[in-house]
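Enquirer: Prediction below, plus the sequence it came from.
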Amino acid sequence: MDEKISLEAIALYGDMYADAVLKGFFASRDKITGPDILKLCNVHQVNLFVIRELLRSWKDEAKKLKSPYFDYEHPDVREALDNFMGTLSQQISIDRQHFAPLLKKASSQALMAIFDPYDFYVMILTGKNNKLEVASFRDEIKYMKVNKAPLDRMLLRMEQRNMTELAGNEAFAVLDEILEEVNFTPEDVDDYIEQFSAVVPLDPASFYVSTAPVVPPVRQAPPPPPPAEVRRPTPPPPPVSTPPVSTPPVSQAPPQPKQHNTMRPPAPTGAAASLNEKHSRESRSSLGNNLHKISRIKDSLTINQKFMFTKVLFHGDFELFSKAIDRLDQLDTIQSALRYIEEEHASTWDRDSEEFHEFMELVEKRFI
């Protein structure tokens, strides 16, 4: 993978788009209402994500209603509060200062859902404390219209199994299964590019950054210095003639060749040789100083890494990925880890890919 999405570029364009919409709407108004929000932007997904943010705020405020003197959990009180909050939700009135951050966040998240749905799924599945609550998940996707099909199927599966919450790892595995079942392909983006560009010109290429390694320029050797002027030496005076002195011959041993230290570490042999030579020689020298040892690879993986490694390196097989990580965490040396990867998995891996190098970097951190 030579390119990846840039969250900074997404946020930058989202802010520009939101600023243009804000300028147009608040040029003649001081407040925005609920009905105004639903028809504010030409990209309907942005409007829905603003409503979703307001729903979150609405629920957070309701949770603050606690008291040591009154029973807010009593059914009659709960019913009255629900009616009150329902009425309040129909009375949305927000000035520009408080509405701007809501619109900017909604714009960026809509761009993520459209142009980078996989990373957007990861953000949703992470939830709070690495747990996905079914009730909140249902509310999250209620306001999602773009690339929604896998999440709808995931919610249905959790409801059929009577789940109330799901650990992040398990949620990731369920989504991975679903993506394989439906052979999911993200929606075409051309219509969305046109809609965004009607407000602020949009070039999707600006959302991606290259991950290819930067090759330093080859330094040219300096030209050799000009030859110095050659001066002929003055010939020495002729030697003084003396009678020869007879001396016995001295027996000399033949000259011995100069000894050099030829001890080198043994070259790697067997199946692990190619990984040792390619990865260790090229990567360890540049990464070694920046690595921090980890006790277990499994505990250090983010949801995004699990998703990425499973899809790219383990062909969508989350169980195979999990078994490989467990095995690597049981091994004692980097040599045995490289041998295991080479023999069991790496024959089909693209060893120039970003995923390969990130995976191998985690393996190094386990053994340094």
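Expert: It's in.

Enquirer: CA atoms for contacts and neighbours, from now on please.
Expert: OK.

Enquirer: which residue ranges form the strands in the chain?
Expert: 3-5, 31-33, 93-95, 131-133, 165-167, 208-210 (DSSP state E).

Enquirer: Run through the neighbouring helices and strands of the third one.
Expert: The helices and strands touching strand 93-95, judged by 3 or more C-alpha pairs under 8 Å, 6 or more residues apart in numbering; DSSP states H and E, are strand 31-33.

Enquirer: also this one, for the comparison:
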Amino acid sequence: MPKQHRLHHAYATHYSAEFAGKVCREFFEAKETICGSEIVELSPCKQLNLMIIKSLFESWQEQLEQLSGVPFFDYTDEAVQAALQEFMNSLSQAIKIRRADFEPLLAHSVEKTLQLAVEPKLFMEREIAALMQKSPPDFSSLRKYIKWHADAWRPVVDLLSDSPESTSWKELLYQGFAHPENLLSVGDLLAPLHETLRINLDELMLRPEIQDADSSAGSAVRSVPEKPGEEQASSGRGAEEEADPSDAFIDPALAWARFESEEHAYMKGSIGHLREGMGINQRIMFTKRLFQGNQDLLDQALEELDRTESFFDAVSLLNASFVGTLKWDVQSDEVQELLQLIFRKFDGD
């Protein structure tokens, strides 16, 4: 399958916050709350408006699941189910959200919309996999609220609706997205958002050709090659002058060799998923010091790392998507602890 663009997460997060702030300043200047019918018409980007409603729907479902977890009542009773459905229908007609609650919801929905535009296959794979964890899986929200690239992913939903146990759905999904040139372009999809707040597509998308990190032998941290025209200027840099940490990347070969050494033998022990091997203090530290306080960004990074096939692929992903864009100091304790977790995941493969 041809390589596709990857989302520049830091830029997407920043843009989403700026977009939400701009829209909310204008909308709530004369109103205290926003209702459902106003959300549907909020933006010229219809997919974004549907993504907001989808987020609300998912929030209702989570609250209902929490309510159903109370052990004193039978929530499977037909009368109770009917009453709950009527209650949810009534709620859907009585949406009223204040700016303080709506702005983060809007920012989250914008970011989801950007992900769908730039990484449609990965986005849909996550959505479908999450629904598959439910019993029974209900794909109605995808059909209702996701309209972009429907021809590519709807055959998968149709297959799973009829055969929930099918193991071939990912292959079918990959086939649907096998020809990116047949999909609507990112620029065309995001043009309505651009009307509200300018999007720099060159910053939003990481080009496929820069995703392969150099893993040749050398120092554990290598300087990124100079841009054209900068070689002569940088050649005069004194040997004692330290490079900017943001101009460095992780050498996966040396990192692996170091963690393989006896000095780090105590760290060995495979883990199935990175989240499983991460302590609560580590999670807080990674969120605060590596992912700009954005827990969703950390979770997304962990999901992407878990999908890589080797330690080298995982480090390449870090270099391409996070090291430079989030200005990591690759020698820091936080980065080294994250690398240790990744090593434990792939050690023994």
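Expert: In hand now; what should we look at? As the structure is a computational prediction, the values presented were derived from the model and not from experiment.

Enquirer: Any idea what the TM-score is?
Expert: Taking TM-score structural alignment, normalised by the length of structure 2 as the basis, the two superposed chains have a TM-score of 0.60; 256 aligned residues with a C-alpha RMSD of 4.0 Å.

Enquirer: Quickly compare the strands of structure 1 and say which is most buried.
Expert: Comparing those by mean neighbour count (mean count of other C-alpha atoms under 10 Å), strand 131-133 ranks first with a mean of 18.

Enquirer: which residues are in contact with that one?
Expert: 125, 126, 127, 164, 165, 166, 167, 168, 171 (C-alpha atoms under 8 Å, 6 or more residues apart in numbering).

Enquirer: cutoff 6 Å now
Expert: Strand 131-133 of structure 1 has contacts (C-alpha atoms under 6 Å, 6 or more residues apart in numbering) with 125, 165, 166, 167, 168.

Enquirer: In a markdown table: the strands of structure 1, plus distance to residue 290 of structure 1.
Expert: Shown next, in a markdown table, are the strands of structure 1 (distance: least, C-alpha to C-alpha, whole Å):
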| stretch | distance to residue 290 of structure 1 |
| --- | --- |
| strand 3-5 | 22 |
| strand 31-33 | 50 |
| strand 93-95 | 47 |
| strand 131-133 | 31 |
| strand 165-167 | 31 |
| strand 208-210 | 21 |
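
Enquirer: For residue 351 of structure 1, which of those is the nearest?
Expert: Closest to residue 351 of structure 1 of those is strand 3-5 (C-alpha to C-alpha; 15.5 Å).

Enquirer: Buried ones in stretch 252-263 of structure 2, by neighbour count?
Expert: Using 16 or more other C-alpha atoms under 10 Å as the test for burial, stretch 252-263 of structure 2 gives 252, 253, 254, 255, 256, 259.

Enquirer: In contact with residue 289 of structure 2, which residues?
Expert: No contacts exist for residue 289 of structure 2 under C-alpha under 6 Å, 6+ apart.

Enquirer: Same question for residue 73 of structure 1.
Expert: Taking C-alpha under 6 Å, 6+ apart, one finds nothing in contact with residue 73 of structure 1.

Enquirer: How about the one 10 residues further on?
Expert: Contacts for residue 83 of structure 1 (C-alpha under 6 Å, 6+ apart) come out as none.

Enquirer: Aligned to it, what sits in structure 2?
Expert: Counting by TM-score structural alignment, residue 83 of structure 1 lines up with residue 86 in structure 2.

Enquirer: and the gap between its match and residue 221 of structure 2?
Expert: As judged by C-alpha to C-alpha, to the nearest Å, residue 86 of structure 2 and residue 221 of structure 2 stand 59 Å apart.

Enquirer: what does residue 283 of structure 2 give?
Expert: Distance from residue 283 of structure 2 to residue 221 of structure 2, by C-alpha to C-alpha: 24 Å.
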